[in-house]
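Participant: when you get a sec, could you give me coordinates for this:
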Amino acid sequence: MINVELAQLLDRTGLTVLDHLELQVAIPVIDGLQAQGDLIIIPRALVPVVTEDSWARWSPVPRAGVELVRGANGANPHTLTADPGTCEWTIHVHEPLRLAIALIRNTAPVHLVHPEHGGTGIAPGEWVVRRQQERGTARFRSTSTLVCD
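Facilitator: The predicted model follows:
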């Protein structure tokens, strides 16, 4: 698989990242479990409990991208980008833990872009996108919080 540089990906998509990131770095395409900030990308075969709802609609991912999740203060979106005709996604997912926010299926490498973290490449396949959850303990009950960076 051919890696692209972050600058090339930003030129193609119109997305931006913060100034502290190196733009000439090659973005690796990973065929396995990976994380970007508070999102975890998992091969779908590893989490068979995650299913698409019976009414699920799959939508194409455009080159300009789709926001999978946005940070708590309304900034720093995680944006999935793809070349036309290579990827589709749905948010109509069911998972007992309620951490899955989307399913992705792609026939070519796609990229996840974040202003603070830069980019990561996702190899062709089927993927579950999950949010990160932090567990805390109160004196008499357990608490959990979804992370938004």
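Participant: C-alpha from now on. contacts and neighbour counts both.
Facilitator: Noted.
Participant: tell me where the protein has helices.
Facilitator: With DSSP state H as the criterion, the chain has helices at 6-13.
Participant: my guess is residue 4 meets residue 23, correct?
Facilitator: No - the criterion here is C-alpha atoms under 8 Å, and residue 4 misses it with residue 23 at 10.6 Å.
Participant: just give the nearest non-adjacent residue to residue 83, would you?
Facilitator: Nearest in space to residue 83, with sequence neighbours left out and distances taken as C-alpha to C-alpha, 6 or more residues apart in numbering, is residue 63 at 5.2 Å.
Participant: list the buried residues for stretch 100-111?
Facilitator: Of all the residues in stretch 100-111, those buried under the rule 16 or more other C-alpha atoms under 10 Å are 100-106, 109-111.
Participant: so of those residues, which ones are in strands?
Facilitator: Using DSSP state E, the members of these that fall in strands are 100-106, 110-111.
Participant: any idea how far residue 25 is from residue 101?
Facilitator: With the distance defined as C-alpha to C-alpha, to the nearest Å, residue 101 ends up 29 Å from residue 25.
Participant: circling back: for the residue nearest to residue 83, give me its contacts.
Facilitator: Contact partners of residue 63, counting by C-alpha atoms under 8 Å, 6 or more residues apart in numbering, are 12-13, 81-84.
Participant: from the residues you listed, which would you call buried?
Facilitator: Among those, those that count as buried by neighbour count (16+ other C-alpha under 10 Å) are 13, 81-83.
Participant: return the member of those nearest to residue 131.
Facilitator: Looking at those and their distance to residue 131, the nearest is residue 81, at 18.3 Å (C-alpha to C-alpha).
Participant: now for the closest residue to that closest one other than its chain neighbours, how many residues are close by?
Facilitator: The spatially closest residue to residue 81, leaving aside those adjacent along the chain, is residue 65, at 4.1 Å (C-alpha to C-alpha, 6+ apart). Here the number of neighbours of residue 65 (other C-alpha atoms under 10 Å) works out to 21.
Participant: to compare against the first, here's another:
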Amino acid sequence: MFLAELLDRTGLDVLDHLDRQVTVPVIDGLQAQGDLIVLPLALLGRQPRDWWELPAEGRELVRGEAGNNPHTLVADRGTCRMTTWLKDPEQLAIAAFENTAPVWLIHPEHGATGIAPGAWFVRRQREPAAGFRKPALVAD
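Facilitator: Next up, the predicted model:
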């Protein structure tokens, strides 16, 4: 799918400098987008609960620190269920989802990435600690 087609289908937008004629890749594995990372659900080690169908308009997972640049998860109706009811010992997990067709993570500055069918969770990324400093969240 081309980025332009995905944006037309979802009503979302990206910054003008991004090429809308690029094919959005669908990746079957770990992937990062700014301050988020998508990981196989099995790595969480616990089964989430209270799943619901991803709404047709998608779901905003997180916004940048200044309240801008949301990361939005979108999918065709009936192909993705999700939950935010997660037990994550590091408290970085935001949502988990299971999809039977590609889902799309869209961000105004980064464009979009496709996530192959499977079971996944999304969490914040952390910068490695240096010296005695505590690890910090990656800022987008």
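Participant: before we move on, the earlier item: pick the one among the buried residues of stretch 100-111 of the first structure closest to residue 144 of the first structure.
Facilitator: Using C-alpha to C-alpha, residue 100 is the member of those that sits closest to residue 144 of the first structure, with 15.2 Å.
Participant: how near is the corresponding residue of the second structure for that closest one to residue 35 of the second structure?
Facilitator: In the second structure, the residue paired with residue 100 of the first structure according to TM-score structural alignment is residue 93. Residue 93 of the second structure sits 12 Å away from residue 35 of the second structure, going by C-alpha to C-alpha.
Participant: can you list residues touching both of the two?
Facilitator: Residues touching both residue 93 of the second structure and residue 35 (C-alpha under 8 Å, 6+ apart): residue 124.
Participant: residue in the first structure matching residue 133 of the second structure?
Facilitator: Under the alignment (TM-score structural alignment), residue 133 of the second structure pairs with residue 142 in the first structure.
Participant: I'd say its match and residue 136 touch.
Facilitator: Yes - using C-alpha under 8 Å, residue 142 of the first structure makes contact with residue 136 at a distance of 6.1 Å.
Participant: find the residue at the geometric middle of the second structure.
Facilitator: The structure's the second structure has its C-alpha centroid closest to residue 105; by C-alpha atoms, centre = their mean the separation is 4.7 Å.
Participant: can you tell me the closest non-neighbouring residue to the alignment partner in the first structure of that residue?
Facilitator: When the structures are aligned by TM-score structural alignment, the residue of the first structure matched to residue 105 of the second structure is residue 112. Spatially, and ignoring its direct neighbours in sequence, residue 112 of the first structure is nearest to residue 80 (4.5 Å; C-alpha to C-alpha, 6+ apart).
Participant: aligned partner of that neighbour in the second structure?
Facilitator: Residue 80 of the first structure maps onto residue 73 in the second structure, with residues paired by TM-score structural alignment.
Participant: hmm, back to that, please tell me how far the residue nearest to residue 83 of the first structure sits from residue 90 of the first structure.
Facilitator: Note on residue 63 of the first structure: its distance to residue 90 of the first structure, by C-alpha to C-alpha, is 16 Å.
Participant: what's the burial count for residue 5 of the second structure?
Facilitator: For residue 5 of the second structure, the tally of surrounding residues (other C-alpha under 10 Å) stands at 14.
Participant: counterpart of it in the first structure?
Facilitator: Mapped onto the first structure by TM-score structural alignment, residue 5 of the second structure lines up with residue 8.
Participant: residue contacts, the residue nearest to the centre of the second structure?
Facilitator: If a contact means C-alpha under 8 Å, 6+ apart, then residue 105 of the second structure has 71-74, 112-115 as its contacts.
Participant: next: residue 4 of the second structure.
Facilitator: Neighbouring residues of residue 4 of the second structure by C-alpha under 8 Å, 6+ apart: 20-21.
Participant: circling back: next, count neighbours for the residue nearest to residue 112 of the first structure.
Facilitator: 26.
Participant: cool, and residue 120 of the first structure?
Facilitator: As a measure of burial, residue 120 of the first structure has 22 neighbours, counting by other C-alpha under 10 Å.
Participant: pretty sure it contacts residue 111?
Facilitator: Yes - contact criterion C-alpha under 8 Å: residue 120 of the first structure and residue 111 qualify, at 5.6 Å.
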